[in-house]
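Trainee: Need coordinates for the below:
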Amino acid sequence: MNPIPVSVVVVSRGRPDALTRCLTGVAQLDYGAFEVIVVADPQGLSAMATLPFAAQIKAVPFDEANISKSRNLGIAQAAGEVVAFVDDDAVPETGWLFHLVAPFAEEEVAAAGGFVRGRNGISMQWRAQSVDHAGRTLPLAVDSTRPVVLHSVPGRAVKTEGTNMAVRRSILAEMGGFDPAFRYFLDETDLNWRLAKGGFATGIVPLAEVHHGFLANAQRTGARVPRDLSEIGASVAVFLAKHCPAEDHTTAWKAFRAGQRQRLLRHMVRGDAMPGDVGRLMRGLDKGYLEGQTRESGALAPIPRAPDGFRAFRREKAGGVVLAGRAWRRRGLRRQAERLVAQGKVPSLFLFSPTTLYHRVRYDPAGYWEQSGGLFGRSERTQRLFRLTRFSKRLSREIQRVAPQRLLENNGGSAAE
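Mentor: As a prediction, this is how the structure comes out:
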């Protein structure tokens, strides 16, 4: 059976290094039929041009702070049956598309979303959720090893995250894509509700994982401290006007505002923000909310078919390989990983020290995955604090932990103590 053609859309503004790292990971996806579309500012497109596979990418210049408009430009160039989205400060696991696209074999499925790991590469930043008319989310209990197709229920829509989601192009284009009134925040949540109102089903795919960094942008610092809350306030106003009963607007806004103030106070207690920042940012939130009430958000025009055909991304299928060793051998093993990348392979490097240090996973810009930590320490944070084990047994257990997402074979590669 031929794979469903997928268009992968990456939008970027002001983060050229993150973009090239993301695209290096996208280029290693183990999937038979996908194209790559990048919507970026001049700085991002210049950085992208240095990549060896840049000629295979559909490049769309755009330098405006509006993520919905950016994504819509990507949809306009997409010729795949499904459009997948990943943020520039994220990197997908090698098997991301393989898993994410699986639910679309069922005709009722209009969208799908995967799980998102946070900065340490282990803890989950986002799992399965539903969302109500006020934009408040609740967790959904799903099997963490297999996809599930869900329908919305009265008062709640199935939630997907913009950094790890896919939508059937025919439906997405007919709906007009994302609403440009959401320049930042709640853009995908608005789409979730529009899909729910249309009666469409959504697949939740736990093994379709991306690693998300939450890098700095115009709205937040690298420590996730807000720089400005006006766009968030504006998006809340637009969302409530579109999806929340009018009699609940005031209550919903007060609850959201209180939550934002508590968030800022926590940053202040930790020393990430000054006392004066709280008042300034809250004033910006209120100003944005008032401005958002004046934004137009009507019916969206359908997005036409892509003028160019499907530009399949070509790479020789090489598969993943495993490298492992003691932490003090890291320099030599990293050089070996880089040589394997040059040969077209996707290395997973495991570095263990004789400690109980918690594990971390990162994707190196050179094109390989690296997991480091104590031989006796935790990887998943629910594990015991200490577990006595041999090197080979721990390595086998960690390979098994990531193999489904990364499409690794347990016996691939080489290992040395």
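
Trainee: When you work out contacts or count neighbours from here on, use the C-alpha atoms and nothing else.
Mentor: OK.

Trainee: The stretch 251-400 of the chain: strands as residue ranges?
Mentor: With DSSP state E, counting those that start in this stretch applied, the stretch 251-400 of the chain shows strands at 320-326, 346-353, 360-364, 368-374, listed in chain order.

Trainee: Could you dump these into CSV with mean neighbour count added?
Mentor: Putting the strands of the stretch 251-400 of the chain into CSV (neighbours: other Cα atoms under 10 Å) gives the following:
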stretch, mean neighbour count
strand 320-326, 22
strand 346-353, 24
strand 360-364, 19
strand 368-374, 21
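
Trainee: Please give the structure of this sequence too, so both can be compared:
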Amino acid sequence: MTDPGISVVICVYTEDRWEDILAAVSSVRAQSYPALETLLVVDHNPALKDRLARAYEDTEDVRVLPNAGPRGLSAGRNTGIAASHGEVIAFLDDDAVAERDWLRRFAEGYADPRVMAVGGRTEPVWASGRRPAWFPEEFDWVIGCTYKGLPPGRVRVRNVLGGNASFRRTAFEAAGGFATGIGRDGDRRPLGCEETELCIRLTRARPDAVLLIDDRAVIHHRVPAPREHFAYFRTRTYAEGLSKALVARSVGAGEGLRSERRYTTRVLPAGVARGLRDALLARPGGAGRAGAIVAGVLSAAGGYALGTLRARRNGTAFSPVPVPEGGEPIRRSTEPEPGAAAPAHAERARGGGEPARGGGHG
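Mentor: Purely as a prediction, here's the structure:
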């Protein structure tokens, strides 16, 4: 296996996650495939930046730097990309810990020179200690985790999920960085979709690019108590619809919704059927899960309809943003409330419908 040299970028924004941040960094430093460096990008919080700088002042493999762009996750990631030295840049959420072979699995994927991005599997760590009985696994993307419906092993996908993902540096040189104005801004709104838009833009710039998810590259993502409640579920699925409208406006409904069609016509109906069957068998949460799937679909559809009307009425305003040296200018939306992250819907490899070669099971 060749050594691509992987830089890890962790974007942070609040001291409330201090212990989580330390745990995330520790998990990177304990990798069986050592990271070239770990970059902590602090989102406009000088107190947190100074505290982290003191905590890691005696380390050579951890660097702390401020977000050089506008507030938000996308600009923080772009700052990390520009400051990193690795041939591959991996991203880890600040409230997640990576398993020991996380980076090794990423590195294995890049043995194929066509591979431009590799993502992994994200498992939830519920604050209450267990999954709420009503919460359907098909909607785990709501909490930033891998959802039921993705095929197992190492498979070709349309887009990776940003909290557990990696890209070749040449991917950013070809397509530019993450579009700001789309991604999450601290705890203000449950936004996202920046990785979906980037991946679609990447495959347009490089039609030969291969994007993979390897379910053996595992991280464990903490789910705080407020996100275990239906109110967050409803808000997040509604924002998903707003986001998908923006993506469809930007890249066209054909590409923007291609994977979602399979998800809504096959994966979700099967989930409803399982929930109703469990309810008939008096198993806990069956009816709740079926109802939550229906509610989630309706909420997302409402957000999509409103987002489409807004886009038609107001248009989508774009302005150039900085990108890593060598990249093409990307554009950021100034549309209010652009929406939330799209789930990383997987597709089988083009042509044969089989997983990409070298796949395995976690």
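
Trainee: care to give me the TM-score?
Mentor: In this superposition the chains share a TM-score of 0.59, using TM-score structural alignment, normalised by the length of the second structure; 266 aligned residues with a Cα RMSD of 4.5 Å.

Trainee: ok so, going back, any chance of the strands of the stretch 251-400 of the first structure in a markdown table, with distance to Pro5 of the first structure too?
Mentor: Listed next are the strands of the stretch 251-400 of the first structure as a markdown table, based on distance: least, Cα to Cα, whole Å:
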| stretch | distance to Pro5 of the first structure |
| --- | --- |
| strand 320-326 | 22 |
| strand 346-353 | 22 |
| strand 360-364 | 26 |
| strand 368-374 | 26 |
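
Trainee: Out of those strands, which is closest to Val38 of the first structure?
Mentor: Ranking the strands of the stretch 251-400 of the first structure by proximity to Val38 of the first structure (Cα to Cα) places strand 360-364 first, at 20.1 Å.

Trainee: For that closest one, grab the matching residue range in the second structure.
Mentor: Strand 360-364 of the first structure lines up with nothing in the second structure when matched by TM-score structural alignment.

Trainee: now for that strand, which elements pack on it?
Mentor: Using 3 or more Cα pairs under 8 Å, 6 or more residues apart in numbering; DSSP states H and E as the contact test, the elements touching strand 360-364 of the first structure are strand 368-374.

Trainee: and the strand it packs on, what other elements does it pack with?
Mentor: Judged by 3+ Cα pairs under 8 Å, 6+ apart, the packing partners of strand 368-374 of the first structure are helix 330-342, strand 346-353, strand 360-364.

Trainee: Make TSV out of the ones you listed and add distance to Arg183 of the first structure.
Mentor: Listed next are these as TSV, based on distance: least, Cα to Cα, whole Å:
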stretch	distance to Arg183 of the first structure
helix 330-342	37
strand 346-353	36
strand 360-364	29
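
Trainee: closest one to Leu207 of the first structure among the ones you listed?
Mentor: Minimum separation from Leu207 of the first structure across those (Cα to Cα) falls at strand 360-364, 16.2 Å.

Trainee: nearest to Arg71 of the first structure, of the helices and strands packed on strand 368-374 of the first structure?
Mentor: The stretch from these with the least distance to Arg71 of the first structure (Cα to Cα) is strand 360-364; that distance is 24.7 Å.

Trainee: For the closest one, give me every contacting residue.
Mentor: Contacts with strand 360-364 of the first structure, where a contact means Cα atoms under 8 Å, 6 or more residues apart in numbering, come from Arg21, Val91, Asn120, Gly121, Ile122, Trp369, Glu370, Gln371, Ser372, Gly373, Ser379.
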